[in-house]
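Novice: For reference, the sequence and a predicted model appear below.
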Amino acid sequence: MTNVELKEKIIEYSKEIGIDKIGFASADPFLTLKDRLLEQQRLQYQSGFEEKDIDKRVTPKKLLPEAKTIIAIALAYPSKMKNEPKNKKGERRGRFCRASWGEDYHRVLQNRLEKLEDYIMSLVPEAACKSMVDTGELSDRAVAERAGIGWSGKNCAIITPEFGSYVYLGEMITTLSLPPDTPITDQCGTCNKCVEACPTDALVQGGQLNSNKCIAYLTQTKDFLPKQYRKQIGNRLYGCDTCQQVCPENKGRDIHSNEEFEPDPDIVKPLLIPILQLSNREFRENYGPLAGSWRGKKPIQRNAIIALGNYKEESAIEVLEDLLLHDPRPIIRGSAAWALGQINTERSALSLYRAKETEKDSDIVKEINEALDYITSEVRYAK
């Protein structure tokens, strides 16, 4: 079998197992990527979730010494849900981004890659392969770009001609020597909508992201949310879709080719107050299958509290007061203090005064005082 024939067989099998797009690239070092990563490091734009060793991120042969080819795959996910629940006063809801709908994509793509690897090994038993999804050393985006899956958009996502940027990416390094595909020319042109629409100006310029300002990153942190970004979080519990929603290439894109990514509306757009009352077991049972659960319960609950503050949801005062008075986690108590200040009623002010009498943590006392100052200033302004 020639390498061309082998490539065709792999492409055909990939369709049979539900891979929406596949591409092939050389395993040469990603030299221009290294320059960009070093610049990101110099500017301190990294999220901290990345592989620390830049050489591993740009040199496939450091991961598989005899590497010759990288096979890139993409699976499309939906942008719209059926029977989306209403968000109304007294029943406020949060939102998980589209990339966290359905089953955790890491598991789904890893399953597809394992099947693909087994097939390759059945054809060429002496081949060696190494697969990864998102958490691996290589840059999924750089691999997909080289393999012709799509172009790298100004929103720092791969944009495919068929599915827009609503795709998950994975790759397999292999010792097989397969004909590479041609990269797709950049199609963004002068469009700058994603950069202009970013709520926190995290897209510094087309294709460069300051991760520390990105809402998708901020929703995954475990510390206090910086005050300057709490309003911009809105009702987001995990991730952010803004730069994808405004992209013209995503207009009308809503792909339902993979059943695993179909969302449960009440899980991905959940009521906020019940989230604050979940036990660890209940959180794992309800949200464990989502990609957005990987950081645990606390960040999701903190974001839910911020969302209730942004909604000025008065029905949440009782549960927020209980968290402020009794929750052992400082981040949750401090976030509850902020939210009560934003709700800005006499009852929320009384809750803050009550907590101030017993709170010992200086950071939380500061949050309480700032919340009370906000209420006072709002009352003064109203007069």
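Specialist: Cool, the structure landed.
Novice: use CA for all of it now, contacts and neighbours both
Specialist: OK.
Novice: which stretches of the stretch 101-250 of the chain form helices?
Specialist: Remark: helices assigned in the stretch 101-250 of the chain by DSSP state H, counting those that start in this stretch are 105-123, 140-146, 193-197, 215-218, 227-233, 242-245.
Novice: nope, the stretch 251-383 of the chain is what I was after
Specialist: Assigned by DSSP H, counting those that start in this stretch, the stretch 251-383 of the chain shows helices spanning 265-268, 272-275, 280-287, 297-311, 317-326, 330-343, 346-356, 362-382.
Novice: Would you format the ones you listed as JSON lines with distance to residue 20 included?
Specialist: Below are the helices of the stretch 251-383 of the chain laid out as JSON lines (distance: least, C-alpha to C-alpha, whole Å):
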{"stretch": "helix 265-268", "distance to residue 20": "24"}
{"stretch": "helix 272-275", "distance to residue 20": "34"}
{"stretch": "helix 280-287", "distance to residue 20": "26"}
{"stretch": "helix 297-311", "distance to residue 20": "31"}
{"stretch": "helix 317-326", "distance to residue 20": "45"}
{"stretch": "helix 330-343", "distance to residue 20": "41"}
{"stretch": "helix 346-356", "distance to residue 20": "51"}
{"stretch": "helix 362-382", "distance to residue 20": "48"}
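Novice: So which of those helices is nearest residue 201?
Specialist: helix 297-311 (19.7 Å; C-alpha to C-alpha).
Novice: Now do that closest one: everything it contacts.
Specialist: Under the criterion C-alpha atoms under 8 Å, 6 or more residues apart in numbering, residues 92, 94, 219-222, 230-231, 233-238, 272-273, 275-276, 280, 283, 316, 320, 331-332, 335-336, 338-343 lie in contact with helix 297-311.
Novice: Which residue lies closest in space to residue 137, excluding its sequence neighbours?
Specialist: Excluding its sequence neighbours, the residue lying closest to residue 137 (C-alpha to C-alpha, 6 or more residues apart in numbering) is residue 57, at 4.9 Å.
Novice: Take this one as well and set it beside the first:
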Amino acid sequence: MDVAELKKEVIVFSKTIGIDKIGFASPDPFTEMKQRLIRQQELGYQSGFEEKDIEKRVTPSLIFDSPQSIIAIALAYPSKMKNPPKGKKGERRGIFCRASWGEDYHTILREKLAKLEAFLKEKVEGARCKSMTDTGELADRAVAERAGIGWSGKNCAIITPEFGSYVYLGEMITNIPFEPDTPLEDQCGDCRKCLDVCPTGALVSAGQINAKRCISYLTQTKDFLEDEFKVKIGNRVYGCDSCQTICPKNKGMDFHFHEEMEPEPEVAKPLLEPILRLSNREFKELFGHVAGAWRGKKPIQRNAIVALAHFKEESAVPELIRLLHEDPRPVIRGTAGWALGKIGGEEAKGALLVAQNKEEDPEALEEIRKGLAFFEMD
């Protein structure tokens, strides 16, 4: 087998199936990444969503027998929406981050990787492959960096020269010994715009993030949000793009190569009030195909409540009162109580006084009392 020739064929084939960038890396342990992950763990900066076993995240041989190389891929996604709907008083809108526009990127990446696997197995007898996305064991950014896809920016995103950081990443471990590509040099220089713009200070230093303070993480949690974060989230219902939109390397980067990644305006920038009334089935029908739906409707509804409070949207008061009195979930009742206080008005205050006397959940009751405290400030 002429592996050098095969590599050329793989690169050509990858373009025909819509892979925007491809790179090859050695399967050696990611020792530098290991030290960074250990430090993250020591500092308590991990989100809890990642693979728990650090060794598996950095040692390909632990998850694949006798690995010979790793193929990394990147798909460019849009950064701008055509004809985005505008929110207005009485019709406020939330926003999903760009990585949750269009079809769930995990599905798109898996389809591309499956086609790549089939191609290799057709070309090479005995070829073995294991593909994954960011839900897999390996640290995908470390693989992409080693494979020359891009460099790891200060915002902890892979930044490519061609597409900026607006790329989805996937990788495939294989027993075919492809020649590795050369990693790119860091091109961030002295720029620290991403660190300065982060709403919650989650980017503690260049290349280090306290995931528990990151709005992308916070919008995916299911519990009560701390007050300092509620006031920072704004109208984000899922994810955050601040450290990407500020990046000079992303200026002018907007690619519409993949129809399945195109945002549906009413899904990517949804009306907030209707979200509060969705049943589980309705939520799945409306949002089930996007990446931001993976945690279910509860976080999205809680975030929508926070967004309505951010706008001080008076038209939402009746719906928030309904949630305060009737919703079975303490997080939703409590957040609605806090939001009613933030919005204000006699109707909201009256509902909070009633709720204060009947709420039995201690955390929800605390949020209701916070809502009432807003009236004392006036």
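Specialist: Received it, and whenever you're ready, just let me know what you need. Because the structure is predicted, anything quoted here is derived from the model rather than measured.
Novice: After superposition, what's the TM-score here?
Specialist: Once superposed, the chains reach a TM-score of 0.99 (TM-score structural alignment, normalised by the length of the second structure), with 378 aligned residues with a C-alpha RMSD of 0.7 Å.
Novice: Quick one: closest of the helices of the stretch 251-383 of the first structure to residue 199 of the first structure.
Specialist: Across these, closest to residue 199 of the first structure is helix 297-311 (C-alpha to C-alpha), at 14.9 Å.
Novice: Superpose on the second structure and give me the mean offset of the closest one.
Specialist: By mean C-alpha distance after the TM-score superposition for the first structure, the fitted helix 297-311 of the first structure averages 0.4 Å away from its aligned residues in the second structure.
Novice: gap between that helix and the chain center?
Specialist: The gap between the average C-alpha position of helix 297-311 of the first structure and the chain average comes to 17 Å, counting by C-alpha atoms, centre = their mean, to the nearest Å.
Novice: What of stretch 160-179 of the first structure?
Specialist: 19 Å.
Novice: first vs last residue of it, how far apart are they?
Specialist: By C-alpha to C-alpha, to the nearest Å, the extent of stretch 160-179 of the first structure from end to end equals 21 Å.
Novice: From what I see, residue 100 of the second structure and residue 291 are in contact.
Specialist: Yes - with contact defined as C-alpha atoms under 8 Å, residue 100 of the second structure reaches residue 291; the gap is 5.0 Å.
Novice: Which of these two has more residues huddled nearby?
Specialist: Counted by other C-alpha atoms under 10 Å, residue 100 of the second structure and residue 291 do not tie: residue 100 has more neighbours, with 23 against 20.
Novice: ok, back up a step: now the buried members of the contacts of helix 297-311 of the first structure.
Specialist: The neighbour-count test (16 or more other C-alpha atoms under 10 Å) marks 92, 94, 219-221, 230, 233-238, 272-273, 275-276, 283, 316, 320, 331-332, 335-336, 338-343 as buried among those.
Novice: Skip the chain neighbours and tell me the closest residue to the aligned partner of residue 374 of the first structure in the second structure.
Specialist: Using TM-score structural alignment, the equivalent of residue 374 of the first structure in the second structure is residue 374. Take residue 374 of the second structure and drop its neighbours on the chain: the residue closest to it by C-alpha to C-alpha, 6+ apart is residue 341, 5.5 Å away.
Novice: who's in contact with the one you found?
Specialist: 348-349, 352, 370-375.
Novice: Quick one: these as a markdown table, columns for distance to residue 249 of the second structure and neighbour count too.
Specialist: Below are the contacts of residue 341 of the second structure laid out as a markdown table (distance: C-alpha to C-alpha, whole Å; neighbours: other C-alpha atoms under 10 Å):
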| residue | distance to residue 249 of the second structure | neighbour count |
| --- | --- | --- |
| 348 | 46 | 23 |
| 349 | 48 | 19 |
| 352 | 48 | 26 |
| 370 | 42 | 21 |
| 371 | 42 | 26 |
| 372 | 45 | 24 |
| 373 | 44 | 14 |
| 374 | 42 | 17 |
| 375 | 45 | 16 |
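Novice: now, among these, which is nearest to residue 44 of the second structure?
Specialist: Comparing these against residue 44 of the second structure with C-alpha to C-alpha places residue 370 closest, at 28.2 Å.
Novice: who are the neighbours in contact with the closest one?
Specialist: By C-alpha under 8 Å, 6+ apart, the contact list for residue 370 of the second structure reads 337-338, 341.
Novice: same thing but at 10 Å, please
Specialist: 227, 334-335, 337-342, 352, 364 (C-alpha atoms under 10 Å, 6 or more residues apart in numbering).
Novice: In a markdown table: those residues, plus distance to residue 177 of the second structure.
Specialist: A markdown table is the format used below for the contacts of residue 370 of the second structure (distance: C-alpha to C-alpha, whole Å):
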| residue | distance to residue 177 of the second structure |
| --- | --- |
| 227 | 52 |
| 334 | 56 |
| 335 | 54 |
| 337 | 59 |
| 338 | 58 |
| 339 | 57 |
| 340 | 61 |
| 341 | 62 |
| 342 | 60 |
| 352 | 66 |
| 364 | 57 |
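Novice: Out of these, which two sit at the greatest distance?
Specialist: Using C-alpha to C-alpha, the pair of the contacts of residue 370 of the second structure lying farthest apart is 227 and 352, separated by 18.0 Å.
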